[in-house]
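J.: here's a sequence, model it:
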Amino acid sequence: MNVIQAVKMYITKMTEESGPGMKVILMDKDTTSIVSMVFSQSEILQKEVYLFERIDSQTKWDNLKHMKCIVFLRPTSENIALLSRELRCPKYGVYFIYFSNVVSKADIKTLAECDEQEAVREVQETFADYLAVDRHLFSFNIVGCLHGRNWNQQHLQRCSQGLLALLLSLKRRPVIRYEAGSEACSRLAERVRDLVRREAVLMDNNIPFNGDLPTPQLLILDRRDDPVTPLLTQWTYQAMVHELLTINNNRVSLADVPDVPKDFREVVLAPEQDEFYAKNLYSNFGEIGQTMKSLMDEFQKKAKSHQKVESIADMKNFVETYPLFKKMSGTVTKHVTVVGELSARVAGRSLLRVSELEQELVCQSDHAGHLQRLQALLGDETVRPSELWRLVALYALRYERHAGNALGALVQALKARGEAAPPVLALEYGGAHARQSDLFGLQDAAKITKRLFKGLSGVENIYTQHTPLLKDTLEDLIKGKLRENLYPAVGGDYLSSGKRPQDIIVFIVGGATYEESLCVHQINQAYPGVRVVLGGTTIHNSASYLEEIRHAMQGVHRTHTRHIRNI
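T.: Take a look at the predicted model:
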């Protein structure tokens, strides 16, 4: 279950089926992102694709009848209308049309009627209708999918269609389970089930019978059940880059970094295209520094060997290794720039102190101590208001029902520091009323014992004590212990076959995080034979998560936090 491989297969198929010759690829905004996530521009050029065009652009080209056009679009009504216009006056010689998902017969008929010059050679459905972020991670890049507890209907349609495409591309027909306490999860599960039933013939043709193997499971979860994970400072390379610099479709902007080389104002960080990045995605910040030093030493050694180019043999050797040398030079410069900026931001924003208190707030219970330290940080001018917002939000979630709760005073202190976003939003969004899990282990005896033993044995790193709720949920599912009353199957599908699932797709309504991606990576390694893929409406850092919360709570009356004064 490799989502990058699945998407790559479809795009490779498109470029090969059109045969040899110069090609243009015509895409929409979404499919442009889908392609760029798995192929670099140089890789696409190797497939004789020399021009990239958007279906919604107004670019006027001269006669390009000598070029073949590969059309790769989402089958939306807007794209059908734009493609119909293109086919009435075709700019290119022939068209090979590929939709990223199921397309209706009525839309095919519309296109056929517009193709008066018979330029279309092929119309096919592919199922590359999601962003493949990593081998086990996918996203739809949707922030703000809910209003209150209800779906934005357009986003519900996008997610259900995208999940159908994912199942078809991975060739899995799962039992669909969802979080019972979440109306949003229930709605999405029903919508996906209806699409699977509607496309039963397509599913039968694409997905082989699995015989005696355990039935795959699609588990739909709600971000509100773990509102804590996206609020935490991250300390592994990939997650740190997203938190402090923001990763957008594998691209990171460094334009505001002082003295950054011109070629590195925007860098690509893609595990499939960058060996160093792939090897160090999950390395913690301390390890990255050491690894960077090794990379620098190796580069300097190779650079010295090229300093003396005296003979023809030396020149020949240099020319032959130059592309590799140039690539390594670019890799070194890129990662030195990124890591240097991460280091500067960690120091400049007092993130070590902030992170230590964050971790203790979510992993330990010490109201008086936590409140005292939080008040001290609120008075520290070196700590940014956005970091303080996260700390107060974590305090609100942890001590929601504590007798000595001082949230009102903390919010007033936060306002005095100039932070406009009220942390009470996080409590209204993901407080105890919104969760079906015992997030802080306050009632569950087994969790209390587990937490106690974790405390006694000590934690190797005070900045990484926290483990996402997803880890416990997945381990329960793998061991056959995930309670059916809390995570039922949609439509009452039969679950108790006695076979533990091997193929698991998890989708988080409200967004996943890179910390949860690391958790899935670790589970895939720890349980041989088990394959887990994680997806979310988006991949959050704390800034996008605040936007998610604001969108969900916009115009929604405070019903669960009215009792908290001074807010």
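
J.: from here on, contacts and neighbour counts on C-alpha atoms
T.: Noted.

J.: buried residues in stretch 410-422?
T.: Buried positions in stretch 410-422, judged by neighbour count with 16 or more other C-alpha atoms under 10 Å: 410, 411, 413, 414, 415, 417, 419, 421, 422.

J.: you'd agree residue 65 is in a helix?
T.: No. Counting by DSSP: H, G, I helix; E, B strand; the rest coil, one finds residue 65 to be strand, located in no helix.

J.: that one reaches residue 95, doesn't it?
T.: No. The criterion here is C-alpha atoms under 8 Å, and residue 65 misses it with residue 95 at 10.5 Å.

J.: which one's more surrounded, these two?
T.: Neighbours per residue, other C-alpha atoms under 10 Å: of residue 65 and residue 95, the larger number sits with residue 95, 25 against 12.

J.: elements contacting the helix or strand hosting that one?
T.: Element membership for residue 95 (DSSP states H and E) is strand 92-99. The criterion is 3 or more C-alpha pairs under 8 Å, 6 or more residues apart in numbering; DSSP states H and E, and the helices and strands that strand 92-99 contacts are strand 64-73, strand 120-125.

J.: could you also give me the structure for this next sequence, so I can compare it with the first?
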Amino acid sequence: MNVIKAIQLYIDKMIEEAGPGMKILLMDRETTSIISMAHSQTDMLQKEVYLFERIDSGRSNERLKYLKCIVFIRPTRDNIIRLSNELKSPKYGSYFIYFSNIIPRTEIKALAECDESESVREVKEMYADYLCINSSLFSLNIPTCLHSLNWQQEALERTVSGIIGVLLSLKIRPTIRYKNGSQPAQNLAKRVFDTINKESSLFSFKPPENGVPPPLLLILDRRDDPITALLTQWTYQAMVHQLLTIKNNRVDLSNVVGVPNELKEVVLSAEQDDFYSKNLFSNFGEIAVTIRDLIESFQKRAKEQKKIETIADMKNFVESYPQFKKMSGTVNKHLVVISELSMQISKKSLLEMSELEQDMACRADHSAQLQRVKKLITEERISIEDALRLILIYAMRYERHANCGTVGLLNALKARNGRTHLVPKMLEYISQSARNELFNTTKIDAVKLTRNLIKGLKGVENVYTQHVCVLKDLLEEILKGRSIDQQYPFISSEVPYRRPPTEIIVFIIGGATYEEAFAVHQLNQMGYRIILGGTTIHNSESFLEEVITATNGAPFKHSRSLQAFHNASNA
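T.: This is a model prediction of the structure:
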């Protein structure tokens, strides 16, 4: 259950099957990202892959018959047309063609007819059709997937393909559950279920031993937990994404004052950077100590390198120089990133912001919290974006409170030219299930209330990490064997296993977050086998774009409180 290793095995197999000799890799936009996140360019060069080209962009017409061409593309109609044109007038000596997902036989036949020179040596399906971020985290890189709170058709098709790719790459035929009340989750579950049955020969994996339940595919909806995507995060990976944005394992630092040219863009990959791999889920305080220790270790090594007095010293220096240079690059890179994070935390008063966010997310104290929100959102040191996040969290928690102050908060945000229209959109976006379960507005779950009380008595690590995402509580319920049939029914009519599954793949429509990835990591550290995926991986800004797109065209619900917010934001 490691998505990075699964992708790497496919890539290595493609290159191995092409045999020895110089090779070119021909990709499309999506498969370029898939490969770059699993292997570095240095890794590919060591495997004799010397050239990289995109089939969907301008290319030279120079013929290079001495090169073997490994084609790795998604089986889209546009890609099939481009590849057909390539085979009609081949540039390379031989072609090894691999599709990242299931391709219809009719398309294979059409390609064969174009291969008049008989230059194609191999055609196979390799189910590397998703972005591997961490060993237990994947994304489909779909920025927005809903419109009018239902699937965009293209996004649905891509999501079905991506999930099928994950299942086939991990050799899993799962049972499927989905969030009851979510039409997108039910539609996706049915489409995946139908595809598995249609392609039953591909899913003819050895079933689990007697008594062992099959793996579970759990399909969730971001609308059931919008709070998690709005909170300030304090683990390293999540902080970088929130404050600097990670895109395909790369962080753009070109706007950071004084950053060296070689660090205008940095790669943060758990596979290629040991320091990053070990500290993905470390909190900000731990990172500060760790980077100090790394710098001290580097300084010690640097002093040793200066002591070159004998032939043996020279030999040792030459042998250790590549490692020394790599260590130097690691220190410089993370020092720049952590310094920028520290600067932004101080500049934006994020410690004070986060304390209030967590307080509102975890407990109801309307009067005191409203006064604190009013105070913070009018202060210039609090960015307009962060002020909006506070108002969104407040509006969702106290939407139905008798003295709800959202209208006044919107007026204050409007005075700062903030995006007031997002508040009514968020209240359209949040599901009825979230209204009931996150904030207990219609009923009190006595069992859940007792568990939360016990958790509160045990205490939390600090005031900035009080919040527990919905996913973690849900996974704990499943792993303890508690019944969730009513809220998360099976898509099929099969009698469900009553023993908890040993392997779980969670997929979140509307995007996952690094807080949820951390929750999965914590459970995996306890011996469970869980993988998390989403249409994308959100920070608060990308999540708000998701909300805007998802609610476009959605029917406006004219409840009294929501109508007041709508009027205030458009006044």
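
J.: superposing both, give me the TM-score.
T.: Remark: TM-score between the superposed chains equals 0.97 [TM-score structural alignment, normalised by the length of structure 1]; 562 aligned residues with a C-alpha RMSD of 1.4 Å.

J.: related to what we said a few turns ago, redo the buried residues of stretch 410-422 of structure 1 as CSV? Include secondary structure and distance to residue 40 of structure 1.
T.: As requested, the buried residues of stretch 410-422 of structure 1 are arranged in CSV below (DSSP: H, G, I helix; E, B strand; the rest coil; distance: C-alpha to C-alpha, whole Å):
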residue, secondary structure, distance to residue 40 of structure 1
410, helix, 48
411, helix, 46
413, helix, 48
414, helix, 44
415, helix, 45
417, coil, 44
419, coil, 40
421, coil, 39
422, coil, 41
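
J.: can you check which helix is longest in structure 1?
T.: Determined from DSSP state H, the single longest helix within structure 1 is helix 312-348.

J.: the strand or helix carrying residue 361 of structure 1 to helix 312-348, inter-axis angle?
T.: Applying DSSP H and E as the criterion places residue 361 of structure 1 in helix 351-363. Inter-element angle recorded for helix 351-363 of structure 1 and helix 312-348: 60 degrees (by axes from the mean of the first three to the mean of the last three C-alpha atoms, to 10 degrees).

J.: which of the residues in helix 351-363 of structure 1 are buried?
T.: 351, 354, 355, 356, 357, 358, 359, 360, 361, 362, 363.

J.: skip the chain neighbours and tell me the closest residue to the second one.
T.: If I follow you right, that is residue 354 of structure 1. In space, residue 354 of structure 1 comes closest to residue 387 once its chain neighbours are excluded; the distance is 7.2 Å by C-alpha to C-alpha, 6 or more residues apart in numbering.

J.: okay, now residue 201 of structure 1: neighbour count?
T.: 11.

J.: and for residue 493 of structure 2?
T.: As a burial measure, residue 493 of structure 2 scores 7 neighbours (other C-alpha under 10 Å).

J.: for residue 538 of structure 2, same thing?
T.: 26.

J.: tell me if I'm right that it and residue 230 touch.
T.: No. Counting by C-alpha under 8 Å, residue 538 of structure 2 does not reach residue 230; the two are 9.3 Å apart.

J.: and residue 478 of structure 2, what does it touch?
T.: 484, 500, 501 (C-alpha atoms under 8 Å, 6 or more residues apart in numbering).

J.: rerun that using 7 Å as the cut-off
T.: residue 500 (C-alpha atoms under 7 Å, 6 or more residues apart in numbering).

J.: could you give me the residues in structure 2 that stretch 505-513 of structure 1 aligns onto?
T.: Per the alignment by TM-score structural alignment, stretch 505-513 of structure 1 matches residues 505-513 in structure 2.

J.: show me which positions of that stretch end up buried.
T.: Under 16+ other C-alpha under 10 Å, the buried positions of stretch 505-513 of structure 2 are 505, 506, 507, 508, 509, 510, 511, 512, 513.

J.: also stretch 371-380 of structure 1?
T.: Buried residues in stretch 371-380 of structure 1, counted by 16+ other C-alpha under 10 Å: 371, 374, 375, 377, 378.

J.: also stretch 292-305 of structure 2?
T.: Result for stretch 292-305 of structure 2 [16+ other C-alpha under 10 Å]: buried residues 294, 295, 298, 305.

J.: mean shift of whichever strand or helix holds the second one relative to structure 1?
T.: Read it as residue 295 of structure 2. Using DSSP H and E, residue 295 of structure 2 sits in helix 284-306. Helix 284-306 of structure 2, aligned to structure 1 and superposed, deviates on average by 0.4 Å (mean C-alpha distance after the TM-score superposition for structure 1).

J.: now do that helix: which elements does it pack against?
T.: Applying 3 or more C-alpha pairs under 7 Å, 6 or more residues apart in numbering; DSSP states H and E, one finds that helix 284-306 of structure 2 contacts helix 311-347.

J.: centre of the chain versus the helix it packs on, how much separation?
T.: 28 Å (C-alpha atoms, centre = their mean, to the nearest Å).

J.: let me know the angle separating it from helix 284-306.
T.: Angle, helix 311-347 of structure 2 to helix 284-306, by the same axes, to 10 degrees: 150 degrees.

J.: helix 311-347 of structure 2 vs structure 1, average distance?
T.: Superposed on structure 1, helix 311-347 of structure 2 shows a mean distance to its aligned partners of 0.5 Å (mean C-alpha distance after the TM-score superposition for structure 1).

J.: buried residues in that helix?
T.: Across helix 311-347 of structure 2, burial judged by 16+ other C-alpha under 10 Å covers 317, 324, 327-328, 330-331, 333-338, 340-341, 345.

J.: make a markdown table from the buried residues of stretch 505-513 of structure 2 and add distance to residue 467 of structure 2 and secondary structure to it.
T.: Below are these laid out as a markdown table (distance: C-alpha to C-alpha, whole Å; DSSP: H, G, I helix; E, B strand; the rest coil):
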| residue | distance to residue 467 of structure 2 | secondary structure |
| --- | --- | --- |
| 505 | 23 | strand |
| 506 | 20 | strand |
| 507 | 21 | strand |
| 508 | 19 | strand |
| 509 | 21 | strand |
| 510 | 20 | coil |
| 511 | 19 | coil |
| 512 | 16 | strand |
| 513 | 14 | strand |
